[in-house]
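A.B. asks: Next come a sequence and a model predicted from it.
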Amino acid sequence: MKVVVAVTIKEVSERFGLSSDTLRYYEKIGLLDPVERNSSGIRNYQEKDLARIQFLKCMRISGLSIEMLKKYIHLFHEGDQTIAQRKMILEQQRHELQSKMQELQDSLDHLDHKIETYETNLVRLEKEMALKN
């Protein structure tokens, strides 16, 4: 028997580091399916909702736009005949992320080199100062 987990918006917000407003917005624009509510109207997020939120957060961190996420979710709802299209979106985003990671690595390498240059110059200056004393 599968245990269904019901989680409040506050708990989801804390778990994923997303504001309650962002979660409501995702639901409003269709990135999240309508979330079940209890008799008081409080959202009760289920496992499927949490899995979707994790996916959305991952995709946003990778740089995928809200518009592309909307397209992806729309394709998802159309069914298995859109698998190739969805895969293409993910592959394109993966390529963009790899390019960005290379740019960041190049920047990090440059910074490391500059820091090393400063450290070398500091050691040289300290030795010169020691010789003068």
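C.D. replies: All right, it came through fine.
A.B. asks: C-alpha from now on. contacts and neighbour counts both.
C.D. replies: Will do.
A.B. asks: Now for residue 111, how many residues are close by?
C.D. replies: 12 (other Cα atoms under 10 Å).
A.B. asks: okay, pairing it with this:
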Amino acid sequence: MNIAEVSKKYNLTQDTLRYYERVGLLPKVNRTASGIRDYTEEDCRWVEFIKCMRQAGLPIEVLIEYVALFQKGDETIEARKRLLIEQREQLIERLDEMNKTLERLNYKIAAYERNAECHP
């Protein structure tokens, strides 16, 4: 797949894909004889993984570290696992905070629907 196809498939800009490659989030993408990026299925799996992790709020720096560890091979499995566990714990904390905010919003909306006076 070329960059335009990958961009469309994953709803990411071509600039974002180039950036991911430049900073090391994506392993170097093969190129055709004419220099056009030629994404493999493996490249696409990385794009999908990165997009998922970014949507969950993982920082670029953490993902760069994860990819670097992955590229070093199986001796980094435990380090990668620890990194993902840490990120999961942080995500759980963010979800808890978001749920608290959602509860407060629901309360405020219900108060407005009852025409009650609302205070912050």
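C.D. replies: Ah, there it is. Keep in mind it's a predicted model, so treat the numbers as computed, not measured.
A.B. asks: Against residue 73 of structure 2, how distant is residue 52 of structure 2?
C.D. replies: From residue 52 of structure 2 across to residue 73 of structure 2, the span is 22 Å (Cα to Cα, to the nearest Å).
A.B. asks: ok, now residue 79 of structure 2?
C.D. replies: Using Cα to Cα, residue 79 of structure 2 is found at 11 Å from residue 73 of structure 2.
A.B. asks: What residues in structure 1 pair up with stretch 4-16 of structure 2?
C.D. replies: Counting by TM-score structural alignment, stretch 4-16 of structure 2 lines up with residues 10-22 of structure 1.
A.B. asks: Actually, stretch 83-102 of structure 2.
C.D. replies: The aligned range for stretch 83-102 of structure 2 is 89-108, by TM-score structural alignment.
A.B. asks: Tell me roughly how far whatever helix or strand residue 60 of structure 1 lives in lies from structure 2 on average.
C.D. replies: Using DSSP states H and E, residue 60 of structure 1 sits within helix 47-61. Taking mean Cα distance after the TM-score superposition for structure 1, the mean distance separating helix 47-61 of structure 1 from the aligned residues in structure 2 is 0.7 Å.
A.B. asks: Which stretch of structure 2 lines up against that helix?
C.D. replies: By TM-score structural alignment, helix 47-61 of structure 1 lines up with residues 41-55 in structure 2.
A.B. asks: Tell me the buried residues in that stretch?
C.D. replies: Neighbour-count burial for stretch 41-55 of structure 2, counted by 16 or more other Cα atoms under 10 Å, picks out 43, 44, 46, 47, 50, 51, 53.
A.B. asks: Would you mind putting these into CSV with distance to residue 27 of structure 2 alongside?
C.D. replies: CSV is the format used below for those (distance: Cα to Cα, whole Å):
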residue, distance to residue 27 of structure 2
43, 8
44, 11
46, 8
47, 10
50, 12
51, 15
53, 16
